[in-house]
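Chemist: A structural model of the following input is requested.
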Amino acid sequence: MSLNGTGNAELDSQSATIETEGDETTPLSNASRAKGASFASSVFNLMNAIMGSGILGLAYAMASTGIVGFCILLTLVSGLAAYSIHLLLKLCDLTGINSYENLGERALEKPGKVLVGIAILIQNVGAMSSYMFILKSELPAAISSFLSPDQSGDAWYEDGRLLLILVTLCVVLPLAILPKIGFLGYTSSLAFFFMFYFAIVVVVKKWSIPCPLPHNITFFIGSYQVSNASDTECTPKLFIVSSRSAYAIPTMAFSFLCHTAVLPIYCELDRPTKARMQNVTNVGISLSFLLYLVSALFGYLTFYAHVDSELLLSYDVYIPRDIMVMTVRLAILISVLLTIPLIHFPARKAVTLLLRGNSPFSWPTHIIVTVVILGLVVMLAIFVPDIRNVFGVVGSTTSSCLLFVFPGLFYLRIARQPLKSFDSIGAVCLVVFGLIMGVTSFSIIIFTWTHSS
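Modeler: Below you'll find the predicted structure:
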């Protein structure tokens, strides 16, 4: 389950060469490459790169923007994501470059490569932190759900921070420290089915929890205790504007970021042309859009304004031992646990390239970088109180850069088309939208933090 475009495509070969002609039917060179992946397989790989923990926060985003507002924003972000990939593919065919970092170097020389590397590192650290946060919050609930109620109390397994540290040391670190972890790519093939099952459970459970919510139950959103819903709160809102709305677009950007995986998938596509890869992108983003919309809509219509920023936690209060919720929680936990090493791989690669360039492999550097990155991620997961903070901060900074700003800026710098051309105007709009969205959302989030503290 890869959230930020660093799934199994990042671990595969990226050595395929590209023809340097710029038309849309120019294929990647088939020299020294085996038969590529089918269209369906490429769509599946791209969806694995898109779908991830962001799906758990989109119901909260709908509760913060309203149904119509959410649909407009989700359509806008997904459309711009597909268009920014279109610009990256044009640059890929134009230059023969098949990695995001090298496109940055071509556009802005060495600073561009460093900027992209740092953005990918921060994005992957944010993604790993969101996954670790899920482990911290969901593992105690998962263990408790399989035990009898009289065994609950102050047991050690109810401490999410302790469980997170144990799982990191016993499972994540041994897998992440391997120099080659390509075999874990096979586990990501389950991601789409886990997400599809998650959406089904959210739809089905809409009719298991009545509204208004039971009056004898209190529950929490973030760190605030919230009173139960009243009859008037069971009416869905079409438009909502509040300080919480600042988290909506960053969460969506976080959820649609797959751009670092697009070019490797393009290289491995059978009969690769820009038009064929664009069709892969359109299908993958459209299917992800549908799953995101269905899960967010029915999650919101279940809890309305009281939906938790991590949707699965909302079910614990009302149906804590429900079989479907238990199984979907277990499936997502397994997927998250095995995906963290996959996301760690490109993060470690970015740090190693920034520190040592193309120097030969060194075990001491490899181990130190691995431990430092995982230590930082665990600390973030332990001390960040709410997963929406991860989505908000990372989404408004590195996600907006990788999704909007960099593709538009690189196209303007490399393609050098007339500013009146359609793609040049589109590239300018991407850069402007990304900067406005990122700065505005980040500023409101910081303002909200300072006032709430």
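Chemist: From here on, just use CA atoms for contacts and neighbour counts.
Modeler: Fine.
Chemist: Could you pull up the residues touching the nearest residue to Thr65 once chain neighbours are set aside?
Modeler: Among residues not flanking Thr65 along the chain, Ile240 sits closest, at 4.4 Å (C-alpha to C-alpha, 6 or more residues apart in numbering). Counting by C-alpha atoms under 8 Å, 6 or more residues apart in numbering, Ile240 touches 63-66, 69.
Chemist: show me what contacts Ser137?
Modeler: With contact taken as C-alpha under 8 Å, 6+ apart, Ser137 is in contact with 160, 313.
Chemist: Following the chain past the helix or strand hosting it, name the next helix or strand.
Modeler: Under the criterion of DSSP states H and E, Ser137 resides in helix 100-145. The helix or strand immediately downstream of helix 100-145 is helix 160-167, counting by DSSP H and E.
Chemist: Need the residues that contact the helix or strand following that next one.
Modeler: Toward the C-terminus, helix 160-167 is succeeded by helix 173-176 as the next helix or strand (DSSP H and E). Applying C-alpha under 8 Å, 6+ apart, the external contacts of helix 173-176 come out as 181, 340-342, 344-345, 370-371, 374.
Chemist: one more, for comparison:
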Amino acid sequence: MTIKTIEPTKERKSRSSTKSKRDVVDEKSPLLPTKQQEDDGGFDEFNGASFTGAVFNLSTTVVGAGIMALPATMKVLGLGPGIAMIIFMAFLTEASIEMLLRFSRAGRSVSYGGVMQDAFGKYGRMLLQVCVLVNNIGVLIVYMIIIGDVLSGTTSSGVHHAGVLEGWFGVHWWNGRFFILLVTTFGVFAPLASLKRIDSLRYTSALSVALAVVFLVITAGITIFKLISGNILMPRFLPNITDLTSLFKLFTVVPVLVTAYICHYNVHTIDNELEDTTQIKAVVRTSLTLCSTVYVMTSIFGFLLFGDATLDDVLANFDTNLGIPYSSLLNDAVRVSYAAHLMLVFPIVFYPLRLNLDGLLFPSARPLVSDNLRFALLSIGLICVTFLGANFIPSIWDAFQFTGATAAVCIGFIFPAAVTLGDRHGIATKKDKILCIFMIVLAVFSNLVAIYSDAYALFKKGESKHE
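Modeler: Modelled structure (predicted):
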């Protein structure tokens, strides 16, 4: 089967012929490549994924923990510029993914790593794989930390914030952090991580998106109720700039917005499993539209509800009395739905992490789906790393604010722009190259701001401890 061709009509014929061939030939026939040239790891010529399933999987990759930081960006930028930036970043993300797909078609690559190898050799592929490892391990540990905080509580600066289960049943050994994460790991993460195709996660991804919408609906309902009651003032439309410090603070939201749509490491896997590969552009556009809508609505209602009291993580605002009937019940509903959402996002982010680690460690081995022992060992090892990290190194969030932000913008913008500027196949336009230069400047600036702001925060935290 021809995996990627430049002419879409031939590609459709090739895929349909392969599909009909699968109906006649034994499913166990050797359709797999004999050598793992790229980091595709799990690519086995399965072409049965639906459009809807692909949209949900890509949307779940996008909407993770970052959604909770977006209302705080409205507090800094104001509603007008904040919403404009969210929409602008969606268009920029679509452009970067389109470039990746265009160069993967031209180079007949079936993975992001393949595109990087085609452009920069094996070291380009290895650099991408390292970035995916750094980004995704950090993200998964943060997800587990948040799940532990929400369900079993957390202690910060000597003050204990009760988790949902503690509030319901009191303090017991079975609702402590370690046991809750252990049960979640064996009951949710391990079974979902054992699935070999990303399309198998389409139902959990749909549920994950639905849970994000539940959070949005509850927040919107509370906000509308308080608006009708006259308990909410109209928020600022523009940023409040009074001095140089407030001006600089505007730039601290750039890393949040730049990393809000990072999903590039899953695009090729989803594309490979689509029944009709020409649908991938529509999948990306639909997914980004859905995620942008959720992002914009969450930002608006979150900022309307809490105003200048909006915290960096808006979920923390739902730990207090909202001043409406059934406030405690709604707070718990928001936190539980969000914890469940992250549980279902976990396998979608875990999938490319395992593939890229396999590609880094075993670049010449047969595809991962055909080696059960390797698949199991990598899965168990990575789950253990994230579990131990979330339980014993909760401060790792600070560390991954440096490495995660840097790796994420490389994956989302710097690498696609570098591939396009290199233009190995001579298909980039002048407009593409201007856009790529802008993306690189934005990404580098975002990294510098993230590193500076995080270093400053750690420095201030260290000063306060010594006082």
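Chemist: still on that earlier bit, format the contacts of helix 173-176 of structure 1 as CSV; extra columns: neighbour count.
Modeler: Below are the contacts of helix 173-176 of structure 1 laid out as CSV (neighbours: other C-alpha atoms under 10 Å):
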residue, neighbour count
Ile181, 15
Ile340, 27
Pro341, 25
Leu342, 30
His344, 26
Phe345, 24
Thr370, 23
Val371, 15
Leu374, 24
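Chemist: taking those one by one, which sit in helices?
Modeler: 340-342, 344-345, 370-371, 374 (DSSP state H).
Chemist: can you tell me which residue in structure 1 aligns to Ile411 of structure 2?
Modeler: Using TM-score structural alignment, the equivalent of Ile411 of structure 2 in structure 1 is Leu402.
Chemist: my read: that match touches Ala261, true?
Modeler: No. Taking contacts as C-alpha atoms under 8 Å, Leu402 of structure 1 lies outside contact range of Ala261: 11.7 Å.
Chemist: Which helix or strand contains the closest residue to Ile6 of structure 2 other than its chain neighbours?
Modeler: Computed as C-alpha to C-alpha, 6+ apart, the closest residue to Ile6 of structure 2 that is not its neighbour in sequence is Arg105, at 5.9 Å. If you go by DSSP H and E, Arg105 of structure 2 is part of helix 79-106.
Chemist: In structure 1, which residues correspond to that helix?
Modeler: Helix 79-106 of structure 2 covers residues 67-94 of structure 1 once aligned (TM-score structural alignment).
Chemist: check the fit of the matching stretch onto structure 2 and give the mean distance.
Modeler: For stretch 67-94 of structure 1, the mean deviation from structure 2 after alignment is 1.6 Å (mean C-alpha distance after the TM-score superposition for structure 1).
Chemist: Show me the helices in the stretch 201-350 of structure 1, by range?
Modeler: Taking DSSP state H, counting those that start in this stretch, the helices of the stretch 201-350 of structure 1 run over residues 248-256, 259-268, 274-303, 311-316, 323-356.
Chemist: got the angle for the third one vs helix 248-256?
Modeler: To tie it back to what came earlier, the one meant is helix 274-303 of structure 1. Per axes from the mean of the first three to the mean of the last three C-alpha atoms, to 10 degrees, the angle that helix 274-303 of structure 1 makes with helix 248-256 is 130 degrees.
Chemist: Which strands and helices lie in contact with helix 274-303 of structure 1?
Modeler: For helix 274-303 of structure 1, the packing partners by 3 or more C-alpha pairs under 8 Å, 6 or more residues apart in numbering; DSSP states H and E come out as helix 39-50, helix 58-65, helix 67-95, helix 191-205.
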